[in-house]
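Trainee: build the 3D model from these lines:
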Amino acid sequence: MDFKSLEAVIWVDRLGSFKAAAEALRMTQPAVSARISQLEAMLDARIFYRSGKRVSLTPVGVTLVNYAERILSLREAAVATIKGHNEEHGIIRIGTMETAVHTWLPSLMCVISDKYQQVTVDLDVNVSDEIQRKILKGMLDVGFYIGATNSPMLTETHLCDFEMALVCSGHLVSGQGGRVDLKTMPSMPIMTFSRNTVPHAILCSLLSREGIVHHRVCAMNSVPTIVDMICKGGGLALLPVEVVRRQLEQGVLRIMDIGLRLPAMECIAGRLAKHGSNVVEDIVTLAGEFIELAGSGRAVDPLPGNGKSSLL
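Mentor: Below you'll find the predicted structure:
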């Protein structure tokens, strides 16, 4: 029974499959399967129930995982005590929703790269639900997502609120002015983020509450695609104002006055409550400082050499 075999058991349990565990451990799937088989032969008991591509722990497996986590935790404590712990090397896995990618995240990544030059950052751009799931599964060290989970397993920090608006091409309503009635507008696509995201839920709730059924809600996972389509008059879009700030200022896009105040999206920085990483906490602090300096979730341009920042 070695450390790698115990790690294989833990990751198969966390991710629910041998394939996903192999990817997380940077091993081949046969190698992971072989380690599990060797453990099962040594213990003379099954560790996992196998049902198609999914696996789950047997009672023996539950006991083994409990011991494995304690053993590996003791190993990490021993290494840290004997060698001295320096976490400013290695990989930091960051998950983020796309809104941050198009506002303040690129500048934050530049500062992280400059401050932690021995750290490699793996960035996962995804929907909020998936980011939260991956943090809880140990697949991400920190994530920026919409809406607090209030899970006791997570430490969550409020970063900012993104103002939401229904926007369209400046040519679409340029001659109307004033308030727009969605009920009387001709049928057209209204685009927003993927299903199971807060903006998609906001849009569907709005249309349902107003009894509007003739507009089509189109879910997309690419902000540039949505912006390009509405700039060309391909429909309307519910988006954070900051991701289209430049187009609004240029008059290419326009915020539609529909007579309703749309709820803002709360941006959260989440990480496991017991992660114990000073680097992760520093990244959250840096993100908060950037956003506070910029205001409203705007990006900040880090100036080289002096550690100061200016608004983009």
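Trainee: C-alpha only now, for contacts and for neighbours.
Mentor: Fine.
Trainee: list the contacts of residue 237.
Mentor: 166, 167, 168, 190, 191, 192, 226, 230 (C-alpha atoms under 8 Å, 6 or more residues apart in numbering).
Trainee: can you check residue 32 too?
Mentor: Contacts of residue 32 (C-alpha under 8 Å, 6+ apart): 5, 8, 18, 21, 22.
Trainee: now the last one: how far from residue 120?
Mentor: So the one you mean is residue 22. Distance, residue 22 to residue 120, using C-alpha to C-alpha, to the nearest Å: 20 Å.
Trainee: compare the two (neighbour count), which wins?
Mentor: Ranked by neighbour count (other C-alpha atoms under 10 Å), residue 22 and residue 120 place residue 22 first, with 20 against 15.
Trainee: tell me which element that one is part of?
Mentor: helix 18-25 (DSSP states H and E).
Trainee: list the buried residues of the very next helix or strand once past that helix.
Mentor: Next along the chain after helix 18-25, taking DSSP H and E as the criterion, comes helix 29-43. Using 16 or more other C-alpha atoms under 10 Å as the test for burial, helix 29-43 gives 29, 32, 33, 35, 36, 37, 39, 40.
Trainee: got the angle for helix 29-43 vs helix 18-25?
Mentor: 100 degrees (axes from the mean of the first three to the mean of the last three C-alpha atoms, to 10 degrees).
Trainee: from the contacts of residue 237, which land in helices?
Mentor: Under the assignment DSSP state H, the contacts of residue 237 contribute 226, 230 to helices.
Trainee: surely residue 122 meets residue 92?
Mentor: Yes - between residue 122 and residue 92 a contact is recorded at 6.2 Å, counting by C-alpha atoms under 8 Å.
Trainee: so for these two, which residue has more residues nearby?
Mentor: In this view residue 122 and residue 92 are compared by other C-alpha under 10 Å, and residue 92 has more residues nearby, 19 against 13.
Trainee: host element of that one?
Mentor: Using DSSP H and E, residue 92 falls in strand 90-96.
Trainee: now do the buried residues in that strand.
Mentor: Within strand 90-96, the residues that count as buried by 16+ other C-alpha under 10 Å are 92, 93, 94, 95, 96.
Trainee: check contacts around the last one.
Mentor: Residue 96 sits next to 123, 124, 125, 126, 127, 128, 131, 143, 144, 145 when contact means C-alpha under 8 Å, 6+ apart.
Trainee: just the buried ones from these, in ChimeraX syntax?
Mentor: A single ChimeraX command is used to select the members of these judged buried by 16+ other C-alpha under 10 Å:
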select :125,126,127,128,131,143,144,145
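Trainee: want to put them side by side, so please do this one too:
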Amino acid sequence: MEFKDLEIFQIVAEKGTITEAAKELSYVQSNITSRIRKLEAELNTPLFNRHHRGMSLTPEGKKLLTYSKKILLLTDEMKKAVQSNEEPSGKLDIGTVETVIHLPKILSAYIKKYRNVDLSLFTGVTETLEEEVLNYKLDGAFVTESDFHPDLVSHKVFEEELVLISDMRDATLEELQEEPFLCFSKGCGYRARLETWYKNQNVTPQKVLEFGTLETILQSVAVGLGVSFVPRSAVAHMVQNELIQCHTLPEQYSKVTTVFIRRTDTYLTSTMEKFIETIEKNR
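Mentor: You can find the predicted model right below:
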């Protein structure tokens, strides 16, 4: 069994068709087909169900996918370990929630110092980013602190205060509870905090509106569409310009810690080691 066969197997499993896998790998389709058949012959079991929509994994194929991911990850780590040098280089895929106010400073300091690193940034909510780090899709992520999976280690970045924001109309907290709740999708740590506050006040939001970006949420609040729950530092400029106003909630809901998470079992390359060092110097 060759490592390349496992790589091809994973791409076919991900894409669901030989055609798409061939495009991804820049191979001819017949080559992909013969490598999959060779792998099935070696293991003496079918790995895919063939149907008119494409290919789906058999139960045995699903088992192999789990093991092949581990094998190829270890192979990649082995290469990094023996080729490691003092100068960070290569790809670094980092995830982040949208409201990490110190992120530009951290990224700028890192990229300027380590120019051989190809750093990519992906945004999402805490729950999704945690899953992507666990599944090796991201090297690490900035998220809201919570009870993480035991396979993750976290590095504290900074603490912030979350505030309820509304437009400039005079309104009490009780009145604001009746306003539509503007938020990110499920899995957002800030949303979970405010939902807990609502629950403890025996309040059910009349309407929940989900948005994809922080900027859209802030502009929607400013024009009176509803209320939201965000870090005070993320809206300081809008408060100063009297576009929105902040309302303080009890500390049990408002104090939040942003952390950087990564898997505990992955080899700590110089690229990642220096990134963590940069976080600690610029937090």
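Trainee: just to revisit the earlier point, return the subset of the contacts of residue 96 of the first structure lying in helices.
Mentor: Reading helices off those with DSSP H, I get 128, 131.
Trainee: any chance of the contacts of residue 96 of the first structure in a markdown table, plus distance to residue 70 of the first structure?
Mentor: Formatted as a markdown table, the contacts of residue 96 of the first structure follow (distance: C-alpha to C-alpha, whole Å):
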| residue | distance to residue 70 of the first structure |
| --- | --- |
| 123 | 29 |
| 124 | 29 |
| 125 | 32 |
| 126 | 32 |
| 127 | 32 |
| 128 | 31 |
| 131 | 26 |
| 143 | 26 |
| 144 | 29 |
| 145 | 30 |
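Trainee: which ones among the contacts of residue 96 of the first structure map onto strands?
Mentor: Judged by DSSP state E, strands contain the following of the contacts of residue 96 of the first structure: 123, 124, 125, 143, 144, 145.
Trainee: hang on, the earlier thing: tell me which residues in the helix holding residue 22 of the first structure are buried?
Mentor: For helix 18-25 of the first structure, a neighbour-count test (16+ other C-alpha under 10 Å) marks 18, 19, 21, 22, 25 as buried.
Trainee: just give me the closest of these to residue 135 of the first structure.
Mentor: Using C-alpha to C-alpha, residue 21 comes nearest to residue 135 of the first structure of those, at 15.1 Å.
Trainee: residue 118 of the first structure versus that closest one, what's the distance?
Mentor: Taken as C-alpha to C-alpha, the span from residue 21 of the first structure to residue 118 of the first structure is 26 Å.
Trainee: which parts of the stretch 101-250 of the first structure are strands?
Mentor: 119-125, 142-146, 154-162, 164-169, 189-192, 216-219, 236-240 (DSSP state E, counting those that start in this stretch).
Trainee: ends of stretch 163-175 of the second structure, how far apart?
Mentor: Stretch 163-175 of the second structure end-to-end distance (C-alpha to C-alpha) = 16 Å.
Trainee: what comes up buried for that stretch?
Mentor: For stretch 163-175 of the second structure, using 16+ other C-alpha under 10 Å, the buried residues are 163, 164, 165, 166, 167, 168.
Trainee: can you give me how far that stretch is from the chain middle?
Mentor: Offset of stretch 163-175 of the second structure from its chain centre (C-alpha atoms, centre = their mean, to the nearest Å): 31 Å.
Trainee: what of stretch 228-242 of the second structure?
Mentor: The gap between where stretch 228-242 of the second structure is centred and where its chain is centred comes out at 24 Å by C-alpha atoms, centre = their mean.
Trainee: matching residues in the first structure for that stretch?
Mentor: Using TM-score structural alignment, stretch 228-242 of the second structure corresponds to residues 237-251 of the first structure.
Trainee: what does stretch 130-138 of the second structure give?
Mentor: Aligned by TM-score structural alignment, stretch 130-138 of the second structure falls on residues 132-140 of the first structure.
Trainee: the helices in the stretch 151-283 of the second structure, which residues?
Mentor: Using DSSP state H, counting those that start in this stretch, the helices of the stretch 151-283 of the second structure run over 173-176, 189-200, 214-222, 236-240, 251-254, 270-282.
Trainee: mean deviation, the third one versus the first structure?
Mentor: In other words, helix 214-222 of the second structure. Taking mean C-alpha distance after the TM-score superposition for the first structure, the mean distance separating helix 214-222 of the second structure from the aligned residues in the first structure is 0.9 Å.
Trainee: how about that helix: buried residues?
Mentor: Residues 214, 217, 218, 220, 221, 222 are the ones in helix 214-222 of the second structure that count as buried (16+ other C-alpha under 10 Å).
Trainee: so the first one sits right up against residue 98, yeah?
Mentor: Read it as residue 214 of the second structure. Yes - at 6.5 Å, residue 214 of the second structure counts as touching residue 98 under the criterion of C-alpha under 8 Å.
Trainee: distance check, the residue mapped onto residue 191 of the second structure from the first structure against residue 206 of the first structure.
Mentor: Matched by TM-score structural alignment, residue 191 of the second structure corresponds to residue 200 in the first structure. With distances taken as C-alpha to C-alpha, residue 200 of the first structure is found 10 Å from residue 206 of the first structure.
Trainee: which one's more surrounded, those two?
Mentor: Neighbour count, other C-alpha under 10 Å: between residue 200 of the first structure and residue 206, residue 200 has more, with 21 against 14.
Trainee: now for that one: which residues touch it?
Mentor: Residue 200 of the first structure makes contacts with 192, 193, 194, 219, as judged by C-alpha under 8 Å, 6+ apart.
Trainee: mind running it again at 6 Å?
Mentor: Contacts for residue 200 of the first structure (C-alpha atoms under 6 Å, 6 or more residues apart in numbering) come out as residue 193.
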